[in-house]
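S.K.: fold the stuff below for me.
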Amino acid sequence: MHGCVSIWKGIAQVSTQSEKTATYIPLSVPHISGNEWEYIKSCLDDGWVSSVGAFVNRFEQEFAAYVGQKFGVATSSGTSALHTALMVAGIERDDEVMVSDLTFIASVNSITYVGAHPVLMDVEPNYLQMDVAKVADFLGKECEHRAGGLINKSTGRRVKAIMPVHVLGHPVDMQPLRQLADKYGLMIINDASESVGTLYHGSPVTRWAEISAYSFNGNKIMTTGSGGMVTTDDEAFAKRAKYLTTQAKDDPVEYVHEEVGYNYRLSNLQAALGVAQLEQIERFVAKKRRIAARYESGLKDMRGLCLMREAPDVFSTYWLYTVQINADEYGCDSRALMARLKAANIEARPLWRPMHLLTPYQRAQAYKIEVTDVLYQQSLSLPSSVGLTDEEQDRVIGVVRNTADAL
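M.R.: As a prediction, this is how the structure comes out:
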């Protein structure tokens, strides 16, 4: 261990000397290294560039199979996938959906899109996921069964679903959450935007939900540029999702529409990119885990840093490697370290501002939020691109170590 520490200290010294002229290291960017160009060219050659084409069908089928589901419906974004999943699940105006307070705003916005209300839940400190114990506490103490279903006693509204957000590539503790959902008659709608390849008890997180939504944004572990996917084992749900995402078109010749639909389709060009990316997903996941292991090796001896953990019986993809910084022990807070990394031409970012602090959701019910506020102040995500080289990662580790040593 002492030899390892001396190596990293040497890297810190080299980093200080060369950082002013060093190339930029982004937080998370796409990795194009397979059949992407070939498949996209075939779309251009054939003329199938819009929302219909063989690659759309292939991507839906192959991705659904990869995450252990019977059906997949490709969408234009992860946000549109979430919106579609909520509509398909029957979430309606003035329903309530329990959702993590620590998430990107798209999770909560999608609930608002259908006229429902979020109930913001705290996260637990070890893995930064929805605190299932507090979910149980809320359901047991703050809700009661009435003729209209499970009613939130403080608002009088029906609690209809739970949306676990599997942040940073690690899953929520799904088995007890599923038990709670079954006990109280609730649906689970997965926000799996950051968890392609994540396993819980040996299975994809989709196993414990009625319906799931994925994102293929440019910063995700695999990308279609912008895109998403709704997955489910329920054929009726899948048909409904396909219907809603294609403008609710009942007759494609006479343009008959019986209800409001959405232009949420993924193009054949984007699906071609997705198929090529999916072919490489195991290598992408392995690289993410290797990056996490190297951060662990390079930073584990440092005071004031709490590194990412992996729960028992979990396979995390470590989408973004995130550290928690105790300013008193480390010597500066997360924002000061972020500024130091920026000065070294390295991108880093804090976790999302908690939903209850954002203007649109300051009046939303936030249940016993304690850990989320601390994590927001202390956490910092470090460069985690699939294409991150060892040399680039050594630079990041060197700056993190050198910042503490210099204080």
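S.K.: drop to CA atoms for contacts and neighbour counts, all remaining ones
M.R.: OK.
S.K.: burial measure for Gly156, as a count.
M.R.: Residues near Gly156, counting by other Cα atoms under 10 Å, number 13.
S.K.: tell me the SS of it?
M.R.: Under DSSP: H, G, I helix; E, B strand; the rest coil, Gly156 falls in the coil class.
S.K.: and Thr79, by the same measure?
M.R.: Applying three-state DSSP: Thr79 is helix.
S.K.: which of the helices or strands spans the closest residue to it other than its chain neighbours?
M.R.: In space, Thr79 comes closest to Ala106 once its chain neighbours are excluded; the distance is 5.7 Å by Cα to Cα, 6 or more residues apart in numbering. Using DSSP states H and E, Ala106 sits in helix 105-113.
S.K.: Pro118 too?
M.R.: Secondary structure assignment for Pro118, by DSSP H and E: strand 117-121.
S.K.: and for comparison, fold this next one:
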Amino acid sequence: MSNLNQVVTFIRDQFNTNEFIPLHEPRFRGNERKYVLETIESTFVSSVGAYVDQFERMMETITETRKATAVVNGTSALQVALQLAGVQQGDEVITQALTFVATANAIVYNGAYPVFLDVDLDTMGLSPKAIADFLDLHGDLREDGCYNRLSGRRIAACVPMHTFGFPVHLDELMNVCEEWQIPVVEDAAESLGSSYHDKHTGAFGRLGVFSFNGNKTVTCGGGGAIVTNDEEFGLKAKHLTTTAKKPHPYEFYHDEVGYNFRMPNLNAALACAQLEQLEQFVERKRTLASDYASFFDGIGIKFRRELPSTKANYWLMCVELENKSVREEFLSFTNANKVMTRPIWQLMFRLPMYQHCFRDDQKNALFLEERIVNVPSSVI
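M.R.: Model (predicted):
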């Protein structure tokens, strides 16, 4: 590509540095130090503390959901959310192959089988049409739920993932899943600050989950959250993720097998300070996205934009190149010049532990896998 020098120069100008430019690094510009020091001084640095409660209330406000539960990371959040939605050993869960491996792993942690269906080209997320086509061919709606005629297994949930913060076609997806009585659990790990028809991602399904990993728009090093509008689910999520311990002043009594998935108060303090800046972070990222769009349009490279009626947080910004060969040239040149770029994930069915899983033709996912590249997306 003759314009790769222009790409590197433009990105360096945006970030105002000749040093290495990472793909996405955190920004600590608010009360992070203050809140963390307060937590240390209080000695409540583990899983009990005021900031854990505050974090949960803030997530409820941001997502406009009734209950939020703080957990140790986004993968654990999805694992528990699927269990709450009714996923059991031997069930199947519809999801996308174009995703980070944690989406598939969380399904398997519940003893279930991923079913990989195609994505839409415009959202890069799970396609409602692909779900409808699969269920029309293989779905069997019974009194106790939807079954896969091919495998005989119950289809216990559907997990769309909002790729890079771009919302999937939620209205259509929710309608298909409602018709087939399949609960939706949103993997909103990448989409904090994104919305669909002015409603926050994660708030559409029976449950939604978020990640606060070190490379996310808002981070606390690790961390995750489960959100839901079902208060019983919210209470159960808190119970399961805190080792299923019954409240008591001093006795230790656990009434079922739970998980030690608690978010430490120290991490929650950092998360609260970051959440206070969420709106500012998203707006700055959206400004960078607009600048990228203008630049890449000018040199004939397609920059991925949000769709009408959606607001994307532009967690990771990306370009769509002509083919795999051009993608490799782009990746090689930019990384050699200390500008970190990254291809989209390898599709899940390419990984040895998921090669046996059902998948449809994956036409769109294969197209995107060969062409999508993430460019530096940190808050400026």
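S.K.: now do the following helix or strand past the strand holding Pro118 of structure 1: which elements does it pack against?
M.R.: Later in the chain than strand 117-121 of structure 1, the nearest helix or strand by DSSP H and E is helix 132-142. Here helix 132-142 of structure 1 touches helix 174-184, going by 3 or more Cα pairs under 8 Å, 6 or more residues apart in numbering; DSSP states H and E.
S.K.: residue range for the helix it packs on in structure 2?
M.R.: Mapped onto structure 2 using TM-score structural alignment, helix 174-184 of structure 1 spans residues 170-180.
S.K.: ok now that stretch, how far from the chain's centre?
M.R.: 20 Å (Cα atoms, centre = their mean, to the nearest Å).
S.K.: in that stretch, which residues are buried?
M.R.: Leu170, Leu173, Met174, Val176, Cys177, Trp180 (16 or more other Cα atoms under 10 Å).
S.K.: list the contacts of the first one.
M.R.: So that's Leu170 of structure 2. By Cα atoms under 8 Å, 6 or more residues apart in numbering, the residues touching Leu170 of structure 2 are Tyr196, Phe204.
S.K.: and it, how close does it get to Glu279 of structure 2?
M.R.: Leu170 of structure 2 sits 23 Å away from Glu279 of structure 2, going by Cα to Cα, to the nearest Å.
S.K.: what segments of structure 1 are helices?
M.R.: Taking DSSP state H as the test, the helices found in structure 1 are 2-18, 36-46, 54-66, 78-88, 105-113, 132-142, 174-184, 235-245, 268-278, 281-299, 327-330, 334-343, 371-378, 390-405.
S.K.: make JSON lines from those helices and add distance to Asp94 of structure 1 to it.
M.R.: Output for these, formatted as JSON lines (distance: least, Cα to Cα, whole Å):
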{"stretch": "helix 2-18", "distance to Asp94 of structure 1": "54"}
{"stretch": "helix 36-46", "distance to Asp94 of structure 1": "43"}
{"stretch": "helix 54-66", "distance to Asp94 of structure 1": "31"}
{"stretch": "helix 78-88", "distance to Asp94 of structure 1": "13"}
{"stretch": "helix 105-113", "distance to Asp94 of structure 1": "10"}
{"stretch": "helix 132-142", "distance to Asp94 of structure 1": "17"}
{"stretch": "helix 174-184", "distance to Asp94 of structure 1": "18"}
{"stretch": "helix 235-245", "distance to Asp94 of structure 1": "21"}
{"stretch": "helix 268-278", "distance to Asp94 of structure 1": "35"}
{"stretch": "helix 281-299", "distance to Asp94 of structure 1": "39"}
{"stretch": "helix 327-330", "distance to Asp94 of structure 1": "42"}
{"stretch": "helix 334-343", "distance to Asp94 of structure 1": "38"}
{"stretch": "helix 371-378", "distance to Asp94 of structure 1": "26"}
{"stretch": "helix 390-405", "distance to Asp94 of structure 1": "47"}
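S.K.: gap between the equivalent of Tyr259 of structure 2 over in structure 1 and Ala271 of structure 1?
M.R.: With TM-score structural alignment as the criterion, Tyr259 of structure 2 lines up with Tyr262 in structure 1. Distance, Tyr262 of structure 1 to Ala271 of structure 1, by Cα to Cα: 19 Å.
S.K.: quick one, which of these two is more surrounded?
M.R.: Set side by side, Tyr262 of structure 1 and Ala271 show more neighbours around Ala271, with 31 against 14, by other Cα under 10 Å.
S.K.: what does that one correspond to in structure 2?
M.R.: Matched to structure 2 by TM-score structural alignment, Ala271 of structure 1 sits across from Ala268.
S.K.: these two touch, right, its match and Val218?
M.R.: No. Contact criterion Cα atoms under 8 Å: Ala268 of structure 2 and Val218 do not qualify, at 11.6 Å.
S.K.: re earlier: quick one: which of the helices of structure 1 is nearest Met229 of structure 1?
M.R.: Judged by Cα to Cα, the one of these that comes nearest to Met229 of structure 1 is helix 78-88, at 5.7 Å.
S.K.: against structure 2, where does that closest one fall?
M.R.: Aligning helix 78-88 of structure 1 against structure 2 (TM-score structural alignment) gives residues 74-84.
S.K.: in structure 2, point out the residues matching the helix holding Ala106 of structure 1.
M.R.: Under TM-score structural alignment, the match for helix 105-113 of structure 1 in structure 2 covers residues 101-109.
S.K.: now Gly205 of structure 2, nearest residue through space, not along the chain?
M.R.: Looking at Gly205 of structure 2 with Cα to Cα, 6+ apart, the closest residue is Val184, at 4.7 Å.
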